[in-house]
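Trainee: The sequence and its predicted three-dimensional model are supplied below.
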Amino acid sequence: MATIERVSIHGGHSGEFCSHAEDRLEEVVQAYADQGFAWVGLTEHMPPSADAYLYPEERQAGLTAAAMTERFGRYMDEARRLQRLYADRIEVLVGFETEATPGAITLAEQLIVVYAPDYIVGSVHHVEGIPFDYSEAEYRRAVEALGGMEALYCAYFDRQHELIERLKPQVVGHFDLIRLFDPMYRRNLMYPEVLKRIKCNLELIRDLGLILDYNVAALKKGAFEPYLSQPILNQAFYLRIPVVPGDDSHGVATVGLHLDEGIRVLAERGFNTRWRKPVRPSR
């Protein structure tokens, strides 16, 4: 049986350009090269669309949306430098990860024009402007703001659908991240209105020829399974959507963490392990 290449379609955050990560970006790229990855996508977060959407650690560091926009430009320059520098050891793809706060999709469109990334990862981390993935307290605040768990899930997948329609991201990141702090997510994913939205979004991903991120970072946080959960993974297989592993690393220590486990699951379930690479978005 042929060896399956180690890749990460959603990796490469660093403390140099992300306030909740560690290490310099070059150290992260070096770690991927040292571990024998065939290719990796650097997917730093885009800057916030306004100061209102700064995370607490960014505020504590004295950052502003304007400062983070400037930092993002430095990230793109450094990522391109590393892409050239390490070309003989590893293929580095330079991308970024979206946000979905008010104004973020328009800002992402502008960043694509200015920086011409190799690809983007379409991710949703906020619902009604609330960063539900930041902490359990923020997650509960989002549940209360939306009026219940079913409404939260529906709002998340609605926002995801809008993002996919407008940006057509080559990769859709951690598709079911909304289950992060929900111990009853298997039940809640089965609400008819939620199921309808999941099916709609997956069919849109299929029709647009996009890739799903099989994000194993959930495992380092104690989750039972990566994003995608098993029922969604099964639907993706049925719809013939390409699924590619991502470690969503946030520093050297998490480069490749749990990746082999994710690759094993995808191989056992019959997914194509000749991993599809994302391609440059049209301008």
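Mentor: Structure's in. What do you need?
Trainee: alpha carbons only for contacts and neighbour counts from here, please
Mentor: Will do.
Trainee: quick one: the most centrally placed residue in the chain and E91, what's the gap?
Mentor: Nearest to the geometric centre of the chain sits G173, at 3.3 Å (C-alpha atoms, centre = their mean). Distance, G173 to E91, using C-alpha to C-alpha, to the nearest Å: 20 Å.
Trainee: ok, structure two:
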Amino acid sequence: MSLTYYIKTNQMKNKTNYHTHSNFSDGSAEPEEYITEAIRQGFNSLGFSEHSVLPFENTFALQPGTETAYIAEIRRLQQIYLGQVQILLALEADYIPGVCAGFAGLKSSLGLDYIIGSVHLVKNNHNDILWFIDGPRRETYDNGLNEFFGGDIRKGVTAYWHQLNQMIENETFDIIGHLDKIKMHNQGRWFSEEEGWYLDLVNETIALIADHSLIVEVNTSSRVNTSSGNSGKRTSGLP
């Protein structure tokens, strides 16, 4: 069944979460711990959406060869908690043009309930270096912006929104993840969300989302203050 069906089924209860990472990727606990806590809090639906495997070394996504174990574990837990909470199986797929494989066939080949399409790494069209805009370290965001986009925030932010637009136009998925991820480490330092150029980019993407009838998640990660930490910069911009 489609994710739209699940959402319509639960719209009156509406205590659901479709974007959950466990320790199979960059979450902090076993999947079952999230399930028991969801039941305790009265959730009626919980979707697991680990970061899909990436073709380069990283610390936040499923590692090569672990997809099978992840899928088997979620399917096992679906049977154990049947009737207590609806458990869904998904992936959060990274869109990096020319680097990651497309989303086509991912859902059917792995038997997923849905796919979240997201951008965590922004490609500079002049080279293959990626700007990592996620993670806990603010200096990774700042250093990447300076190194890969010459400190030009408008150029870097525009590249992010245009990459989202490419994903919407070229890939097949169900939910667009954390639409405004680009502002998470901004915190009003580099640009204002009220500036005309920024609003134009947002509105262009929203129009595309409407045209493609995508679901937009409400994600609060951009509202959380992040600390700068003490780790040094990596040349790739990855954690």
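Mentor: Received it, and whenever you're ready, just let me know what you need. Everything quoted here is computed from the prediction, not taken from an experiment.
Trainee: How about the contacts made by the residue in structure 2 that the residue nearest to the centre of structure 1 lines up against?
Mentor: Aligning on TM-score structural alignment places G173 of structure 1 opposite G177 in structure 2. Listed by C-alpha atoms under 8 Å, 6 or more residues apart in numbering, the contact partners of G177 of structure 2 are 92, 116-119, 216-217, 219.
Trainee: if we go to 10 Å?
Mentor: In this structure, G177 of structure 2 makes contact with 19, 92-94, 115-120, 164, 215-219, judged by C-alpha atoms under 10 Å, 6 or more residues apart in numbering.
Trainee: In structure 1, what residue corresponds to Y160 of structure 2?
Mentor: With TM-score structural alignment as the criterion, Y160 of structure 2 matches Y156.
Trainee: do A72 of structure 2 as well
Mentor: Using TM-score structural alignment, the partner of A72 of structure 2 in structure 1 is D77.
Trainee: Would you check that its match makes contact with G95?
Mentor: No - applying C-alpha atoms under 10 Å as the test, D77 of structure 1 and G95 come out as separate, 11.6 Å apart.
Trainee: Mind listing the shared neighbours of the two?
Mentor: When C-alpha under 10 Å, 6+ apart defines a contact, the residues bordering D77 of structure 1 and G95 alike are Y115.
Trainee: how about the strand or helix carrying E73 of structure 2: buried residues?
Mentor: For E73 of structure 2, the enclosing helix or strand under DSSP states H and E is helix 67-80. Buried residues in helix 67-80 of structure 2, defined by neighbour count with 16 or more other C-alpha atoms under 10 Å: 67, 70-71, 74, 78.
Trainee: What's the end-to-end length of stretch 174-191 of structure 1?
Mentor: 20 Å.
Trainee: nope, stretch 143-157 of structure 1 is what I meant
Mentor: Span of stretch 143-157 of structure 1 from end to end, C-alpha to C-alpha: 14 Å.
Trainee: Distance from the chain centre to stretch 145-163 of structure 2, please.
Mentor: 19 Å (C-alpha atoms, centre = their mean, to the nearest Å).
Trainee: and it, which residues are buried?
Mentor: Neighbour-count burial for stretch 145-163 of structure 2 [16+ other C-alpha under 10 Å]: 145, 148-149, 153, 156-163.
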